[in-house]
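> Kindly return the folded structure for what I paste below:
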Amino acid sequence: MSRYREMQVFAAVAQAGSLAAAARLLALSPATIMRTVATLEARLNNTLLLRGPRGVELSPAGDRFAASCRQILDQTETAERSATGVHACPAGQLNVSLPLLMDQQVFMPIALDYLAAYPEVTLLTRASEGVPNLLAENIDVALVVGHLPNSSGFAVPLGTAKPVVCAAPAYLAKWGRPQTPEDLKAHRSVLTTAAGEQNEWRFRGERGSRMVKPAPALRCTTLGGAIQAATLGLGLFRCMSYEARHELQSGQLETVLDDFVDQHLPVHLIYRDGRRAAGRVRTFIDFATPKLRAHPAFTD
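Below is the predicted model:
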């Protein structure tokens, strides 16, 4: 087996997360995958995969080698596509990771415009909280809200997003509008158990941040359900401003405690390979960046 094919095999193992899944992805036998990885480890004199009862995971050396493999394979694909003129019309599937509710509140109109401009590209979106592993999760571009680690790849700043506390006008008419975070003790709240959500709300004060644990009238497993409950007047709800943008714009929800909200969070598009990225990635970054920077969700 050629070294190029070995890199394809190892990149597939890194992407799929298991030898069996890589075998299915490449239409090879699991035995062939195992022999190829063993050959690589012997030639490199290093352990690339750590075997355990739950399957395999990349060793530190394997993680570095997988990144190098992906870069070489992508460069080869780019060269071939350029030679055949494919870059003049970007094509293929673009995998984009988004925070919860970012798709329907912000992203979809921009995505539809991009697909209209580049009809040979197909788009797959997935929800992902925090900063995803682009290589391991086979993600081309991720929209991330929050601070980035140093290893997050190439990043394009878009602006900031802010947390808000909001409620329906009917709820505020009945229960009153809280003036300070301490007033929350006399209020009902809607909480969510969605990934990444905290049941303690952070506010800014004269002596630094302070945490308030509201009493829930309802706990929802999804952000969408919690937002709907808040619009129906069940209680106060805390979220990022973009997550309830439509409801805030339409007046179904109103913000409170604006002077106490915690610091704004940076928003970035992150991607791999920089200028060596596939045409569909580069065109998407160039197309979406100015539209996202101008979006009110990141400039409020």
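> C-alpha only now, for contacts and for neighbours.
Noted.
> mind listing the helices for the protein?
3-16, 19-26, 30-44, 60-83, 102, 108-117, 169-175, 223-231, 245-250, 279-293 (DSSP state H).
> just so I know, which of the ones you listed lies nearest Ala142?
With C-alpha to C-alpha as the measure, helix 279-293 is the member of the helices of the chain nearest Ala142 (10.4 Å).
> Any chance of TSV for the helices of the chain, columns mean neighbour count and distance to Ser209?
Below are the helices of the chain laid out as TSV (neighbours: other C-alpha atoms under 10 Å; distance: least, C-alpha to C-alpha, whole Å):
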stretch	mean neighbour count	distance to Ser209
helix 3-16	20	40
helix 19-26	17	46
helix 30-44	15	50
helix 60-83	16	37
helix 102	18	27
helix 108-117	14	35
helix 169-175	15	25
helix 223-231	21	24
helix 245-250	15	25
helix 279-293	17	28
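> Output those helices as TSV; include the columns distance to Asp262.
Converted to TSV, the helices of the chain look like this (distance: least, C-alpha to C-alpha, whole Å):
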stretch	distance to Asp262
helix 3-16	37
helix 19-26	43
helix 30-44	48
helix 60-83	36
helix 102	20
helix 108-117	28
helix 169-175	22
helix 223-231	20
helix 245-250	18
helix 279-293	21
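> Let's compare: structure for the following, please.
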Amino acid sequence: MDRLESMSIVVAVVESGSLSAASRRLGMPLATLSRKVAELESHLKTRLLHRTTRQLSLTETGRSYVAACRRILEEIEEAERAATGEYTVPKGDLAVTAPVVFGRLHVVPVVAEFLAQYPEIDIRLVLADRVVHLMEEHVDVAVRIGRLPDSALVATGIGAIRRVVCASPAYLDIHGEPAKPRDLASQQCITFEGLESARAWRFGSGKTEQAVPIHSRLVTNTAEAAIEAAIHGAGLTRVLYYQVADPVRSNALRVVLDTFEPAPLPVSLLHTGQVPLPLKLRAFLDFVTPRLRARIPREFGHLTGT
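Model (predicted):
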């Protein structure tokens, strides 16, 4: 059994979504491909794929094995490029993920600039307001907003973002501006559930941190919907400052309770730290890191009044 061929086949099956699609992609008879996958599973003495007539998915063992296969095959490709003198030209595919609004406002322009400079690199950009697992979802780089748990991932800080409470001037004229967090009990609130609980918002930090009960008249799963509702006078919302920077500058929204804000959340670039670092990934990190730092002004992380 050719192990490298078997690794390439199982990766192709996963990327294609089915055995038949991988067969067409590789130009290999379906029976041959299916036999080689079965031989690999027999050699490993474990099942890598759950196969049904409608769906193909990885087992838990399969997920970790395919991730390792990707790394091994990529390292071999890098070694071959180095040996043939092609290593000086970054090329290949990259998968990048970022939060939806931050990605649209800041990552997309930088990625577009990167693509223009590196014509032999293609990028798959996944914008999602959830934690995307790099290894399981085959992502090379993540922009992550928030404190990072201990892990084997390599993180590079690129800035910090405030969490702000804001509302439209029209809403505040009618309902009054809260002077302290506890005043929120009598206010109408809009909660973006990706950032806060719909029942309580937290203020301060360390020993002064407190959870303040609120009444969420509207709960939404996107920051953009919460912001739009706040602009239309539906209540106070809490989001990240970069998400409302433009409405605040145009006075469509006004920030309140700024002296009670918790510590800003760090913004980081994450990758798995594989060794050697693929040239395409090194090129991307070197390119985007200073540009994303430049796109996060000090005001995004500055606590007014402190």
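> quick one: TM-score?
Overlay of the two chains. TM-score (TM-score structural alignment, normalised by the length of structure 1): 0.83; 297 aligned residues with a C-alpha RMSD of 3.1 Å.
> rewinding a little: mind checking which of the helices of structure 1 is nearest Lys162 of structure 1?
Closest among those, using C-alpha to C-alpha: helix 245-250, at 11.4 Å.
> Report the mean deviation for the closest one after fitting onto structure 2.
Helix 245-250 of structure 1, aligned to structure 2 and superposed, deviates on average by 2.7 Å (mean C-alpha distance after the TM-score superposition for structure 1).
> who's in contact with the residue most central in space within structure 2?
Centroid check for structure 2 by C-alpha atoms, centre = their mean gives Ala98 as the closest residue, at 3.3 Å. Listed by C-alpha atoms under 8 Å, 6 or more residues apart in numbering, the contact set of Ala98 of structure 2 reads Val107, Leu125, Val126, Leu127, Ala128, Asp129, Ala142, Val143, Arg144.
> again with Gly159 of structure 2
By C-alpha under 8 Å, 6+ apart, the neighbours of Gly159 of structure 2 are Pro266, Val267, Ser268, Arg293, Ile296, Gly301.
> what about the third one, distance to Gly157 of structure 2?
Applying C-alpha to C-alpha, to the nearest Å, one obtains 4 Å for the distance of Ser268 of structure 2 from Gly157 of structure 2.
> The two - which one has more neighbours?
Ser268 (23 against 15; other C-alpha atoms under 10 Å).
> Relative to Leu4 of structure 2, how far out is the closest residue to Pro90 of structure 2 other than its chain neighbours?
Distances taken as C-alpha to C-alpha, 6 or more residues apart in numbering place Lys280 nearest to Pro90 of structure 2, at 4.7 Å, with adjacent residues excluded. For Lys280 of structure 2, the distance to Leu4 of structure 2 equals 22 Å [C-alpha to C-alpha].
> distance of the closest residue to His175 of structure 2 other than its chain neighbours from Leu218 of structure 2?
Nearest residue to His175 of structure 2, sequence neighbours excluded (C-alpha to C-alpha, 6+ apart): Gln187, at 7.3 Å. Remark: distance between Gln187 of structure 2 and Leu218 of structure 2 (C-alpha to C-alpha) = 12 Å.
> Then Pro90 of structure 2?
47 Å.
> Give me the more crowded residue out of those two.
Taking neighbours as other C-alpha under 10 Å, Pro90 of structure 2 and Leu218 compare with Pro90 leading, 20 against 17.
> which residues touch that one?
Tyr118, Glu120, Ile121, Leu279, Lys280, Ala283.
> Count the residues that sit near the residue nearest to Arg238 of structure 2 when sequence neighbours are not counted.
Spatial nearest neighbour of Arg238 of structure 2, chain neighbours left out: Val165 (4.4 Å); criterion: C-alpha to C-alpha, 6+ apart. Residues lying near Val165 of structure 2 (other C-alpha under 10 Å) number 22.
> Would you confirm that Val165 of structure 2 contacts Val239?
Yes - shown here, Val165 of structure 2 and Val239 form a contact pair, counting by C-alpha atoms under 8 Å, at 6.8 Å.
> Kindly point out which residues are neighbours of both of the two.
With C-alpha under 8 Å, 6+ apart as the test, Val165 of structure 2 and Val239 reach no residue in common.
> got a list of what Ala167 of structure 2 touches?
Ala167 of structure 2 neighbours (C-alpha under 8 Å, 6+ apart): Ala230, Ile231, Gly233, Gly235, Leu236, Thr237, Leu253, Arg254, Val255, Val256.
> Could you do Leu195 of structure 2 as well?
Val239.
> Tell me how far it lies from Ala160 of structure 2.
Taken as C-alpha to C-alpha, the span from Leu195 of structure 2 to Ala160 of structure 2 is 15 Å.
> that older thread, of the contacts of Pro90 of structure 2, which are still contacts in structure 1?
Among those, the ones whose aligned partners also touch in structure 1 (both residues aligned by TM-score structural alignment, their matches' C-alpha atoms under 8 Å) are Tyr118, Glu120, Ile121, Leu279, Lys280, Ala283.
> first vs last residue of stretch 83-98 of structure 2, how far apart are they?
Using C-alpha to C-alpha, first and last residues of stretch 83-98 of structure 2 are 35 Å apart.
> next one: it to chain centre, how far?
Centre-to-centre, stretch 83-98 of structure 2 and its host chain are 21 Å apart (C-alpha atoms, centre = their mean, to the nearest Å).
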